[in-house]
Structure formats: C-alpha cells, structure tokens
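Student: Any chance you can model this:
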Amino acid sequence: MTKSKTIRKYPANKGNYFMFIVVSLVLPLLYMWLLSFQFKELIPYSFIAFVPFLFLLWIYCSTSYHITNGQIYYRSAFVRGAFAISDITEIEWVNRPKDGVRPALASTGIAIHYGQGNRVFLAPMQPKYFVKTVLKSNPAIVVTRKRITSQY
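Tutor: Model (predicted):
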C-alpha cells in the first residue's frame, strides 16, 4: 500500500493586482488605436506591447501555496520553491516586506523565517487558517502578530 498524500491548497490574496492587469491591457489597445490612424503598416508589429499583459496575467493566475506532507510549496510565475515546516522558526505578520523571496501579490501577509536566515513572504487568502495549519505541524514556531512594517 502507498502512503496517501495530504495536499492543502491555499489561493493567494490578489489585492489590487487586477487593476495592473487591466491597465496593461488598455494601454497597448489605446496605442494600437492611435497608430491605426497614421501608421497602418506598424500595427502587426505593435502586438509586442501585449507581452507585459501576458506576463502579469501569468503571475496573477499561477500564484498559489500548497502544504503537502510537512512541506510548504509556493509558486508565482517563475518564482517557485519549497521548505519544510519543521525548519520554520518564526512567522511574522507584516506589511510591505523589504527583503526575502516574495511570491505574493498583496502587500500584507506573513513572513516566514526558516533555516539559517532564510525568509519568504506569503499572502494566502486566509492567513489565519494557513498559520493554524502550520502550527498544528510545528507548535514550536514563534508567531509575531500585527507588526506594521518589517524590522528588516
């Protein structure tokens, strides 16, 4: 018999990130509309202006967090990683972190300290439930609540 995997998925808090996606779509459309009056031959080449839109859409759709068998996996476009829950030393509630890996779309969330000085900022949709799930696996984690800004 194989050992069953317990996978818990946590969607990311998107914040106001959707507005950036809308703006990145509207500006190239406006640019193409203005070009169409005078430079009709440049319209096929102006589709390169949609590359930022596609990149932002990829980040928006792919950002998520998973907890599987004592590991936390994070993913946001090309930023991916994992670490063991047993390696976590502190969870800190922060606004606008200044350092560490940041696979998050929102500006408020949790900074997780693990290993030898490693730090990752996550912004799950339900951060309290996420922290409770992590604390069930490792109750020795220190939780620092409601810090306005990061100390780093």
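Student: C-alpha from now on. contacts and neighbour counts both.
Tutor: Fine.
Student: where along the chain do the helices fall?
Tutor: Assigned by DSSP state H, the helices in the chain fall at 17-38, 51-62, 127-137.
Student: State the distance from P127 to I72.
Tutor: From P127 over to I72 the distance is 14 Å, taken as Cα to Cα, to the nearest Å.
Student: Next, the contact list for L56, please.
Tutor: Applying Cα atoms under 8 Å, 6 or more residues apart in numbering to L56 gives the contacts 20-21.
Student: pretty sure Y74 is touching F83, no?
Tutor: No. Y74 lies out of contact with F83 (Cα atoms under 8 Å); the separation is 9.0 Å.
Student: Please say which of these two ends up with more neighbours.
Tutor: Y74 (24 against 17; other Cα atoms under 10 Å).
Student: The nearest residue to N95 once chain neighbours are set aside: neighbour count?
Tutor: Leaving aside its sequence neighbours, N95 sits nearest to T108 (Cα to Cα, 6 or more residues apart in numbering; 4.4 Å). Residues contacting T108 under the criterion other Cα under 10 Å number 21.
Student: Next, the second sequence, to be compared with the first:
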Amino acid sequence: QVTALSLTDPLTGLANRREMERMLEREFAAAQRGRALAAALFDLDDFKAYNDTHGHLAGDAALCAFGRALQAETRAMNLAARYGGDEFVALLGGAGEEGVQAFIARVRIRFTASVESLGHGELTFSVGLATYRDEMERPEAMLREADADLYRAKTRAST
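Tutor: Okay, the predicted model is just below:
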C-alpha cells in the first residue's frame, strides 16, 4: 500500500510523475523493439487565472475533472499520469497517429462536459505530442519533444 501511494498523485488518483517516468522507460524499451509509442503532454490553458478567479477548491475540482476524463479515455494497457501542476501525460503504446488524435478528441469532449458541470466557466487544454522514432536515444527525448510541441500549440493558440 505504501508503494502504491508513492506512485499515485494524491489529488487526482492518477499515476504520479515518478510512476510515469518508470512506465516511460518500459514503454520506450518496447518501442525500441518495434512497438508504436506516443506521449501526449496536456496543459490546462490559463489555469492560474482560473484558479485565481474561482478559488483553489474549484481549481482542484478542475484538475480532478481532467484526471477523470484522461483516465476514462486511456486504455488499461496505457498510462494516464499527472506530470505536475496543471500538466498531465498519457503514454499510448501501440497507438498510431489516427488513434492518438481520436484519443485526444475523446478527452476533449469528456473534459468539456465535466468542466461545464462544475459551473465555473470554460476551461480548455493544449496538447503536445511525440511519437517514438529510432533516433531517439533516451525516454526523456519523447518528453522534450512533446513539451516543444505543447509550446508551439500554446503559441499558436495565443496568436
């Protein structure tokens, strides 16, 4: 039970960053043997302003709502994790580009409905993607690529 607690985010109940990094190493090794792997890095848009406007309890409820939406759409063989703050990661083993895009669309639909039910106004998210390529030498390369893609998505959204 202590081990499970050390690998779980206490607010959302998702895997925490430590568990996500452990699973990424395992999935990365499988990808090096030919299995498809994608990492999706999610960031709630303008979350600080949402938190400041509606309060920390509403912010926590929104984080939990996103966590539930992400977990509900993540297959049992994959992993949904809270990366930290208002960032989340999904590791999607065996998923092709079309499957990843469909997954993101389902998360978006589920999260939008969940946030509306909270009654504090709209909250959206941006996402950055990385798919395994042979030239990636370490698992961290996937997270760096997903983070760079997330930054580009947020930059496009703000213009």
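Student: TM-score them against each other, please.
Tutor: In this superposition the chains share a TM-score of 0.26, using TM-score structural alignment, normalised by the length of the first structure; 73 aligned residues with a Cα RMSD of 5.3 Å.
Student: out of the helices of the first structure, which comes closest to E92 of the first structure?
Tutor: helix 127-137 (10.1 Å; Cα to Cα).
Student: Show me what counts as buried in that closest one.
Tutor: Within helix 127-137 of the first structure, the residues that count as buried by 16 or more other Cα atoms under 10 Å are 127, 130-131, 134-135.
Student: cool, and stretch 53-68 of the first structure?
Tutor: So for stretch 53-68 of the first structure, counting by 16+ other Cα under 10 Å, buried means 53, 56-57, 59-60, 63-67.
Student: and those, which two are the farthest apart?
Tutor: That would be F53 and I67, which, of these, are the farthest apart (Cα to Cα) at 29.8 Å.
Student: before we move on, back to that, nearest to I91 of the first structure, out of the helices of the first structure?
Tutor: Using Cα to Cα, those put helix 127-137 closest to I91 of the first structure, at 8.0 Å.
Student: so where do the helices sit in the second structure?
Tutor: Ranges of helices within the second structure are 2-6, 17-32, 47-54, 56-73, 97-118, 139-158, based on DSSP H.
Student: Quick one: distance of the shortest one to the chain centre.
Tutor: Helix 2-6 of the second structure has its C-alpha centroid displaced from the chain centroid by 21 Å (Cα atoms, centre = their mean, to the nearest Å).
Student: what do you get for the last one?
Tutor: Relative to its chain's centre, helix 139-158 of the second structure lies at 12 Å (Cα atoms, centre = their mean).
Student: Could you figure out how far it is turned away from helix 17-32?
Tutor: Angle of helix 139-158 of the second structure versus helix 17-32, following axes from the mean of the first three to the mean of the last three Cα atoms, to 10 degrees, is 110 degrees.
Student: Please point out which parts of helix 139-158 of the second structure sit buried.
Tutor: Buried-residue list, helix 139-158 of the second structure, by 16+ other Cα under 10 Å: 139, 142-143, 145-151, 153-154.
Student: That'll do, ta.
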